[in-house]
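>>> predicted coordinates and the sequence they were generated for:
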Amino acid sequence: MSIDLKTIKHISKLSRISVDEERADKLAKDLSSIFEFIEKLNKLKTDNVEPLTSVAETTLKLRSDEIESDNIRDQIIKNSPDSNEDYFVVPKVIE
């Protein structure tokens, strides 16, 4: 399938995008090559090919949802430049 300038201008008009002549030529060539590639893909016989849902054919191992760390709030608060009881104090961002 070949895309010509007339088609590019029609598409740009429908999408309300202004395209100059130089850019329209490049778009026509790019879209033509894309459609040529799609036509090649359409010719492939994929009747006996199963759909690919994942590259890795493994299943995820289930694990129980357990808390692995005991009360580390104090250790976390130590990382704050300034603290106010149990909260981080940060500089004001919005004026």
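That came through fine. What you see is a predicted model; the values in this text were computed from it and never measured.
>>> only C-alpha atoms for contact and neighbour calcs from this point on.
Fine.
>>> in the chain, which spans are strands?
Assigned by DSSP state E, the strands in the chain fall at 83-84, 87-88.
>>> now do the last one: distance to the chain's middle.
Centre-to-centre, strand 87-88 and its host chain are 34 Å apart (Cα atoms, centre = their mean, to the nearest Å).
>>> do you know which of the strands of the chain lies nearest residue 7?
Within those, the stretch nearest residue 7 is strand 87-88; the backing value is 58.9 Å (Cα to Cα).
>>> counting by contacts, list what that closest one packs against.
With contacts taken as 3 or more Cα pairs under 8 Å, 6 or more residues apart in numbering; DSSP states H and E, strand 87-88 sits against no other helix or strand.
>>> another one to put next to it:
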Amino acid sequence: MSEITPDLVRHLGVLARIQLSDDEVTQLTGQLDVIVDNIAKVSEVATADVPATSHPIAMSNVFRPDEVGQTLTHEQVLQNAPDAVDGRFRVTAILGEEQ
């Protein structure tokens, strides 16, 4: 027996403030009934011993250890900079304050 009836679809339309024609009610009744049946089938298969998953294949993040490596000196970093002041890159202002 179908759980979704035309009266239920009309009621849902009123709650959603959607005006539905008779053809739309008939079409939606069938479509919603199929959706509810499919959800019921999935619910029958889902059991407590099957863990919920977000992805069909087990995935894990691969991180390398966070270790300090060899770094550049200030001189090495700034050696090819077009303009530098006080050990920093000098760039054009983007907000038009210094032109």
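Thanks, I have it. Computed from a predicted model, the values in this text were never measured in an experiment.
>>> before we move on, back to that, could I get the strands of structure 1 as CSV with mean neighbour count?
Putting these into CSV (neighbours: other Cα atoms under 10 Å) gives the following:
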stretch, mean neighbour count
strand 83-84, 11
strand 87-88, 14
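>>> residue 70 of structure 1 is nearest to which of those strands?
When those are compared by Cα to Cα, strand 87-88 sits nearest residue 70 of structure 1, at 18.3 Å.
>>> which strands and helices sit next to the longest helix belonging to structure 2?
If you go by DSSP state H, structure 2 has its longest helix at helix 22-45. Here helix 22-45 of structure 2 touches helix 6-15, going by 3+ Cα pairs under 8 Å, 6+ apart.
>>> can you list contacts of the helix it packs on?
The contact list for helix 6-15 of structure 2 (Cα atoms under 8 Å, 6 or more residues apart in numbering) reads 19-20, 25-26, 28-29.
>>> which of those are buried? Put it as a ChimeraX command.
Command for ChimeraX, covering only those of the contacts of helix 6-15 of structure 2 found buried under the criterion 16 or more other Cα atoms under 10 Å:
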select :25,28,29
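>>> picking that back up, quick one, which of the strands of structure 1 is nearest to residue 60 of structure 1?
Of all these, strand 87-88 sits nearest to residue 60 of structure 1, with 36.2 Å by Cα to Cα.
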